[in-house]
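*Asks:* Sequence first, then the predicted structure, then my questions.
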Amino acid sequence: MTDATLDDQLASLFQEQDTKQDQNARIKELERQLREASKEADKLRNARDKAKKEVEDLRARNERLSEKAAASDKHRKQVEHEFNQKLVQYKARLAREQAIAQSRMMPMAAAEEQAESEDTADAASLEDLGLNAAAIRALTEAGYDDVAKVRKAHADGVIAEVKGIGPKAQSQIAEALDA
């Protein structure tokens, strides 16, 4: 074998060794990149799991708040209803007390004359006003159990506040009292 052949073979071996070293370096770089990608994937999985948990917590909190809001709304409506009922009762009481105060302030003869005319006009029962049973029941429950009280409440504008007395019944009451 000649020196040139040996040199060629030696050069070929060195070149082959350099190629293997380059390949090993690329393999190590790829392994490093794979480890970094794996770490990044783990971070992303953890972030996704954390976000899922936060969403579940927010949904549970939203549900609890919705339940509290519904309960609060129900309570508010109940309190409002009770307030309106008491308001109607107080207005009716005020109207009665105002009527009593007015009657005490009138001269005796005028009071007697008015009482006589009211007695004859208000001798009719609530049924004679031509109202349906529900309206009569609503008036009676609100304390307007005779025509005189209904007349006074109508004059004072309180009748519109009685629960169960709608526009139709108010119109019927007005027509019956004007007749």
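*Replies:* Now that the structure is in, tell me what you want to look at.

*Asks:* CA only for contacts and neighbour counts going forward, please
*Replies:* Noted.

*Asks:* any idea what residue 98 is structurally, helix, strand or coil?
*Replies:* helix (DSSP: H, G, I helix; E, B strand; the rest coil).

*Asks:* burial measure for it, as a count.
*Replies:* Neighbour count of residue 98, defined by other Cα atoms under 10 Å: 14.

*Asks:* Buried residues of stretch 33-50, list them for me.
*Replies:* For stretch 33-50, the neighbour count (16 or more other Cα atoms under 10 Å) marks no residue as buried.

*Asks:* what's the answer for stretch 84-97, then?
*Replies:* Using 16+ other Cα under 10 Å as the test for burial, stretch 84-97 gives 85, 88, 89, 91, 92, 95.

*Asks:* out of those residues, who's nearest residue 155?
*Replies:* Nearest to residue 155, judged by Cα to Cα, of these is residue 95 at 9.6 Å.

*Asks:* Surely that closest one touches residue 153?
*Replies:* Yes: the pair residue 95 / residue 153 is scored as a contact, 6.7 Å apart, by Cα atoms under 8 Å.

*Asks:* name the element the residue nearest to the spatial centre of the chain belongs to?
*Replies:* Ranked by distance to the mean C-alpha position of the chain (Cα atoms, centre = their mean), the top residue is residue 73 at 5.2 Å. Using DSSP states H and E, residue 73 maps to helix 3-105.

*Asks:* residues in contact with the following helix or strand past that helix?
*Replies:* For helix 3-105, the following helix or strand on the C-terminal side (DSSP H and E) is helix 108-121. For helix 108-121, the external contacting residues (Cα atoms under 8 Å, 6 or more residues apart in numbering) are 103, 148.

*Asks:* Now do helix 108-121: distance to the chain's middle.
*Replies:* Counting by Cα atoms, centre = their mean, to the nearest Å, helix 108-121 is centred 52 Å from the centre of its parent chain.

*Asks:* Can you check what angle separates it from helix 3-105?
*Replies:* 110 degrees (axes from the mean of the first three to the mean of the last three Cα atoms, to 10 degrees).

*Asks:* In addition, the following structure is provided for comparison:
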Amino acid sequence: MHSDHDIYDTDLEEEVFSDEDTIDEPIHSHNSKNYRILKAMDIRRLMEEDISKTSTILSVSTDISVALLRHYNWNITRANEEWNVGNVTLARRLILVATSTLVGIIDTVSAEHPIFPLLNILKPHGKLVMVCEPPKALELPVFLLLMGRKIMGGSIIGGMKETQEMLDFAAKHNITPEVEVVSMDYVNTNVF
């Protein structure tokens, strides 16, 4: 037996528990705030859009965008602001996020630089290949090599096979070096 003043309204119950698909319609609460029920696919799509936006705005790879967004609790504005500040500690934090993620690294830096961060990013059995010669001997953290079963090697040109592949690729795609022909009487003058 229901009266007009009954607190329990059966029509409301039918609306709330109906099986109709009303996902796209906002739900109005008693506080007049709008809420939207998100499906897993909606969340994934929104996350992919955030990653794409961050990658585009900062001109970085998607991996770095994901690391930044995770580090700043998916706050796009804060991630962009911190990246643009050029904070050195941010770069260190990103390296920690990226720990043990790469299978191989080709190091082409000929200046003096630490090897520890590079070895730290490598997965177990990862390879670090040096194709440069720094001016001073580098400190080598042997413990990281041993514990991660990581391999470090190097080559000045990469080997005859790789050099030939590079030359063939350049010829196929019409990639040529810039050549400046200088006469003999001009050789000893200061070009700079």
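*Replies:* Nice, thanks for sending it over. Nothing here was measured: the structure is a model prediction, and the numbers come from that model.

*Asks:* Can you give me the TM-score here?
*Replies:* Put the two chains on top of each other and the TM-score (TM-score structural alignment, normalised by the length of structure 1) is 0.27; 80 aligned residues with a Cα RMSD of 5.3 Å.

*Asks:* picking up where we left off before, how close does the residue nearest to the centre of structure 1 sit to residue 4 of structure 1?
*Replies:* 101 Å (Cα to Cα, to the nearest Å).

*Asks:* Kindly report the same for residue 170 of structure 1.
*Replies:* Taking Cα to Cα, one finds residue 170 of structure 1 at 127 Å from residue 4 of structure 1.

*Asks:* who has more neighbours, those two?
*Replies:* Neighbour count, other Cα under 10 Å: between residue 170 of structure 1 and residue 4, residue 170 has more, with 17 against 9.

*Asks:* residues near residue 55 of structure 2, how many?
*Replies:* For residue 55 of structure 2, using other Cα under 10 Å, the count is 18.

*Asks:* Touching the host helix or strand of it from outside, list them.
*Replies:* Secondary structure from DSSP H and E places residue 55 of structure 2 in helix 40-58. The contact list for helix 40-58 of structure 2 (Cα under 8 Å, 6+ apart) reads 60, 61, 62, 64, 65, 66, 69, 76, 80, 83.

*Asks:* give the contact list for the fifth one.
*Replies:* Which is residue 65 of structure 2. Taking Cα under 8 Å, 6+ apart, we find residue 65 of structure 2 in contact with 51, 54, 55.

*Asks:* 10 Å instead, please
*Replies:* 50-59, 71, 74, 76, 79-80 (Cα atoms under 10 Å, 6 or more residues apart in numbering).

*Asks:* Then the third one?
*Replies:* Contacts here follow Cα under 10 Å, 6+ apart; on that basis residue 62 of structure 2 touches 48, 51, 52, 53, 54, 55, 56, 68.

*Asks:* how about the residues you listed in TSV, adding distance to residue 168 of structure 2?
*Replies:* Below are the contacts of residue 62 of structure 2 laid out as TSV (distance: Cα to Cα, whole Å):
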residue	distance to residue 168 of structure 2
48	38
51	37
52	35
53	37
54	37
55	33
56	33
68	39
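
*Asks:* Separate out the buried members of these.
*Replies:* 51, 52, 54, 55, 68.

*Asks:* Pull the most distant pair out of the residues you listed.
*Replies:* 52 and 68 (12.4 Å).

*Asks:* Count the neighbours of residue 176 of structure 1 for me.
*Replies:* Neighbour number of residue 176 of structure 1 under other Cα under 10 Å is 14.

*Asks:* Please determine how far it is located from residue 154 of structure 1.
*Replies:* Distance from residue 176 of structure 1 to residue 154 of structure 1, by Cα to Cα: 11 Å.

*Asks:* Identify the contacts common to these two.
*Replies:* Common neighbours of residue 176 of structure 1 and residue 154 (criterion: Cα under 10 Å, 6+ apart): residue 170.

*Asks:* ok, now which ones touch residue 35 of structure 1?
*Replies:* Each residue near residue 35 of structure 1 by Cα under 10 Å, 6+ apart is listed here: 29, 41.

*Asks:* and if you look at residue 27 of structure 1?
*Replies:* 21, 33.

*Asks:* Double-check residue 92 of structure 2 against residue 121; I have them as touching.
*Replies:* No: applying Cα atoms under 10 Å, one finds residue 92 of structure 2 not in contact with residue 121, separated by 11.5 Å.

*Asks:* Measure how buried residue 64 of structure 2 is and give me the count.
*Replies:* So residue 64 of structure 2, with other Cα under 10 Å, has 19 neighbours.

*Asks:* and the angle for the host helix or strand of it with helix 40-58?
*Replies:* Following DSSP H and E, the helix or strand that holds residue 64 of structure 2 is helix 62-71. Per the same axes, to 10 degrees, the angle that helix 62-71 of structure 2 makes with helix 40-58 is 110 degrees.
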